[in-house]
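quick check, what structure comes out for this input:
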Amino acid sequence: MTGSEPDHPDPHKEAGTMPVTQEQAYRFQATFDGLCANINAAILGKDHVVRLALTCLLSEGHLLLEDCPGTGKTSLARALANTIAGTQARIQFTPDLLPSDVTGVQVFDQNTGQFDFHPGPIFHSIVLADEINRASPKTQSALLEVMEEGRVTVDGKPREVGKPFMVIATQNPIEQGGTYPLPEAQLDRFLMKTSLGYPDHEAMVALMQDAARRDRAGHVQAVMPAANIAPLSRLADHMTVRPEVLGYVSELATATRQHPHVKLGVSARGCLAYVRCAKTWAISQGRTSVTPDDIRTLAKPILSHRVLVNDEAVFDGVTVDAVLREIFTQVPVPLVRAA
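Take a look at the predicted model:
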C-alpha cells in the first residue's frame, strides 16, 4: 500500500469499559479503510466482501467462502494475512487428511526420552481450510475446539493457538461428489458465510492488463502489526447497542425458529455473533452505536448458513434467502436514531 500508514487507536484508551467516543470511531474507520484499501490491491472489485472478511477478523470470528474455483479465495486469505503481518497456512482438505495433520502430533525424541509436540498448520494467524467438505467428519471435527476456544488439545494437553486467529474455509458448490457436508454445529461456528463471485467487467479487464503480475497477494505489504488486531477488537466490543436493537435481533431469531418452512433457526450463539459483527461494522462506518440498518446489512452473511429449511420446503423450491426476506418484511424495524 502506498501512502502513509493509517492511524491506529491507542490500546490504552480502549482498554476500559467506557463507551466509544466519536473520535475513536473516526480513527477506527480510518484504520479499517486503510486495511481494506491494502487488501483491495490484490482482490479487485470486491470491496464489500473484503470489508466483510475484515469485519469477521476484527470480531474474532471465522469465515466460510462458498465459491467456484478461481475466484480469489486463496488470494483473499493471503492478502489479509500479509496486511496485518500475520502468519498464514493453507490446509488442502482431502479424504485421507487426518486430525493430527491439522492440529499437530507428539513425536518421541530418542535423545531426550520425551515426547515433543510438533505443531500443525492450525498454529497460524490466518488458516485457509481449502475445500473443507472433502475431508472426513472426523477431520472436520478437529476444527471445532480451536474455532470455538482458540486452542487445541493433543494427548490431553490444551495448547493456545494465539491471537489473532482466523479460519477461512472454502467450499466448491459445483462438485459435490465425494464430499461430506458440514454439520450444523460446525456451520454455526463460522461467524459469516459469503462468496467472492466472479469479477465484474472492469475488474476483469484490469486483471488481464496486469497479467504479468501473477502473485498479486504476494505483493501486498503489511500496514499493521498483528498485535494491533486485539486492541481494535476490544474497542469494537465497547460499541453501544440500544435495547431496541438487541430486541430486534432477538425477534428476528425467534421468527426463524417459528417459520413454517424452517426446521433449524438461529441459535443463541448466532445472536451473539450477529451483535458482535454489527458492532464492528458500525464502528467501521465511523459511528458510535449500532443501528437496525447494520443488522439488515449483515443479515445474509450471518444468517444464511444458520437457517435450515425443511425437506418439504426444499421440494417446493423455497430457499433460505426467500425465507429471510419474508422474515425481515414481517418483523417491525425499531425506530433508533443513528449516532
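
when you work out contacts or count neighbours from here on, use the C-alpha atoms and nothing else.
Noted.

so which residues of the protein form strands?
Using DSSP state E, the strands of the chain run over 63-66, 88-92, 104-109, 114-119, 126-130, 151-154, 157-160, 166-171, 192-194, 262-264, 308-309.

any chance of those strands in a markdown table, with distance to E244 and mean neighbour count too?
Converted to a markdown table, these look like this (distance: least, CA to CA, whole Å; neighbours: other CA atoms under 10 Å):
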| stretch | distance to E244 | mean neighbour count |
| --- | --- | --- |
| strand 63-66 | 28 | 22 |
| strand 88-92 | 40 | 18 |
| strand 104-109 | 46 | 14 |
| strand 114-119 | 46 | 13 |
| strand 126-130 | 35 | 25 |
| strand 151-154 | 35 | 18 |
| strand 157-160 | 37 | 12 |
| strand 166-171 | 31 | 25 |
| strand 192-194 | 23 | 25 |
| strand 262-264 | 25 | 17 |
| strand 308-309 | 27 | 20 |
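
of all those strands, which one is nearest L232?
strand 166-171 (15.1 Å; CA to CA).

how far away is the residue of the chain most remote from its centre from D155?
Seen from the C-alpha centroid of the chain, the residue lying at the greatest distance (CA atoms, centre = their mean) is N111, 42.9 Å away. Applying CA to CA, to the nearest Å, the value for N111 to D155 is 21 Å.

let's see this one next to it:
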Amino acid sequence: MNTTDETIESHAELFEKLQTGRKRVEEELSKVIVGQKEVTKQLLVALMAGGHCMITGAPGLAKTLLVKSISQVFQLNFQRIQFTPDLMPADITGTEILTDGPAGRELTFVKGPVFANLLLADEINRTPPKTQSALLEAMQEHQVTAAGARHTLQEPFFVLATQNPVEMEGTYPLPEAQLDRFLFNVLIDYLPEEDEVEVVRRTTMRQGGAIEPVFTAEEIIAIQSLVREVPVSSDVIEYAVRLVARSRPAAEGAPEFIRKYVNWGAGTRAAQALVLAAKALALWESKSYVAKEQINALAKPVLRHRILLNYRAEAESTTVEQIIEKLIE
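Alright, predicted model coming up:
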C-alpha cells in the first residue's frame, strides 16, 4: 500500500469516527447544557476549522460552562482568564522568575494561562489594548515571546473571548482590525421559557453524570487537517467571495442598501473564513462537499463583526443582521 492509499484510508476512518462520534458529543453536552444548539454547533465548527470565536452575550448564560464542557468532551486542557483593567500582558503569557538551580540562581520562564488547548478570555473588552494585543498575538502566531525567547503554544489552540453587551462604560472595545482575527462572532441569547425551567430544575437538584470524553486532542488536530481536504467547487468559492465583496460600499456592484448603511465592509479574510468554516460544517453534517447552503448558514457569525455600519444605519435602527440577510437574498 502506497502513501496516498494510506492517507485516504486514514481519512476515511477519521470521517467515519467523526460521524459516529457526533451524536455522542451532542449527548454528552446535553448532560449539562440545555438548548443553545446553534451556538454549540458554531463553537464546534470553529474548533474543527482551527479558528477562534468571539461570543457576545449577557452574564449568566452558561458561556463558561459551555466552553468547559466542550474541553471535557475533547479532552482539552482548559483555562479561564477574567479580564480586568489592571491585567498585565505577563499575567496572560507568563513571566520569568529568579530560581535556585544546580548552577546557581537563574531565570526560569513560568508559563501563563495562555498555555492551554482551550482558553476562555472572559470580558476581553474590560482590559487595556496592550493586554488585549498580547492575547491576539498568541492567537495569530500560536506562540508568545518573553525576554526575547519564543515559546510555542500547544496544539490545538482555541480561544473563545467574550464581550458583555451591557455596562460598556470603562471598557476598551476591540478595533475592527483585531476583531477580524476571530473566525466567528457568536451571539448567545436568553433561553426560551421551557428551557430555562429545565436549567433551574437541573441546577437545583443533585448533580447528574459527569461528561465522558469522545475525542482526543490529537484527533482534533487530525480533524482540522481533514477539514481542509473537503472539496469545494469554484462556483461556491466565487459565491462566497461575491457575498463578501458586496458588503463593501466602494466595491463595484455593491447594492444600494450597502452604500446607504455600511461604512466599512468585510475583507478577504472573511471570504477565507467563510469557505474554511463551511468545509468544517459540511464535515460535521456528514456532507462530502461544500454547497452554498453551508456558506449562507455561516454568513452571520463570519460577517457580523466584520461589517461596520454608519450613523445613518444607527439612526434608522438598521442592524448588521438585517444587512447580512439582504446580502444573502
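
tell me which of the strands of structure 1 lies nearest to V220 of structure 1.
Checked against CA to CA, the stretch from those lying closest is strand 88-92, at 13.6 Å.

how far apart are that closest one and its match in structure 2?
With mean CA distance after the TM-score superposition for structure 1, strand 88-92 of structure 1 departs from structure 2 by a mean of 0.7 Å once superposed.

can you list contacts of that strand?
78, 81, 102, 121-122, 124-132 (CA atoms under 8 Å, 6 or more residues apart in numbering).

recalculate using a threshold of 7 Å.
Strand 88-92 of structure 1 has contacts (CA atoms under 7 Å, 6 or more residues apart in numbering) with A81, P121, H124, S125, I126, V127, L128, A129, D130, E131.

quick one: map the first one onto structure 2.
Read that as A81 of structure 1. Alignment note (TM-score structural alignment): A81 of structure 1 maps to S71 of structure 2.

with the fourth one instead?
In structure 2, the residue equivalent to S125 of structure 1 is N117, according to TM-score structural alignment.

just to revisit the earlier point, in a markdown table, list the strands of structure 1 along with distance to V20 of structure 1.
Converted to a markdown table, those look like this (distance: least, CA to CA, whole Å):
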| stretch | distance to V20 of structure 1 |
| --- | --- |
| strand 63-66 | 26 |
| strand 88-92 | 31 |
| strand 104-109 | 40 |
| strand 114-119 | 38 |
| strand 126-130 | 28 |
| strand 151-154 | 30 |
| strand 157-160 | 30 |
| strand 166-171 | 25 |
| strand 192-194 | 25 |
| strand 262-264 | 35 |
| strand 308-309 | 36 |
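
who wins for proximity to G45 of structure 1 among the ones you listed?
Once the strands of structure 1 are compared by CA to CA, strand 192-194 is nearest, at 15.3 Å.

could you say what helices and strands that closest one packs with?
Strand 192-194 of structure 1 sits against strand 63-66, helix 299-303, with contacts defined as 3 or more CA pairs under 7 Å, 6 or more residues apart in numbering; DSSP states H and E.

what does that strand correspond to over in structure 2?
With TM-score structural alignment as the criterion, strand 192-194 of structure 1 aligns to 184-186.

what's the mean distance for the matching stretch versus structure 1?
Looks like 1.0 Å for stretch 184-186 of structure 2 (mean CA distance after the TM-score superposition for structure 1).

run the chain-centre distance for that stretch.
Put simply, stretch 184-186 of structure 2 sits 6 Å off its chain's centre (CA atoms, centre = their mean, to the nearest Å).

ok, stretch 288-307 of structure 2 next?
That offset, for stretch 288-307 of structure 2, works out to 14 Å (CA atoms, centre = their mean).

cool, stretch 47-67 of structure 2 as well?
7 Å.

what does that stretch contact?
With contact meaning CA under 7 Å, 6+ apart, stretch 47-67 of structure 2 is reached by 33, 46, 158-166, 182-190, 220, 223-224, 227, 276-277, 280.

what comes up buried for it?
Neighbour counts using 16 or more other CA atoms under 10 Å place 47-58, 62-63, 66-67 of stretch 47-67 of structure 2 among the buried residues.

check stretch 182-197 of structure 2 too.
F182, L183, F184, N185, V186, L187, I188.

and what of stretch 21-32 of structure 2?
Here stretch 21-32 of structure 2 shows R24, V25, E28, L29, K31, V32 as buried, counting by 16+ other CA under 10 Å.

got the contact list for that stretch?
S69, V73, I211, E212, V214.

which residues sit in contact with Q19 of structure 2?
S286.

that one pairs with which position in structure 1?
With TM-score structural alignment as the criterion, Q19 of structure 2 matches Q29.

do D86 of structure 2 as well
In structure 1, D86 of structure 2 lines up with D96, judged by TM-score structural alignment.

pull the number of nearby residues for the spatially closest residue to L97 of structure 1 that is not a sequence neighbour.
Excluding the flanking residues, the one nearest L97 of structure 1 by CA to CA, 6 or more residues apart in numbering is A135, at 6.3 Å. A135 of structure 1 sits with 24 neighbouring residues when counted by other CA atoms under 10 Å.

give the aligned equivalent of A135 of structure 1 in structure 2.
A135 of structure 1 maps onto T127 in structure 2, by TM-score structural alignment.

for the aligned partner of R257 of structure 1 in structure 2, give its distance to V275 of structure 2.
Under the alignment (TM-score structural alignment), R257 of structure 1 maps onto R248 of structure 2. Going from R248 of structure 2 to V275 of structure 2 by CA to CA gives 18 Å.
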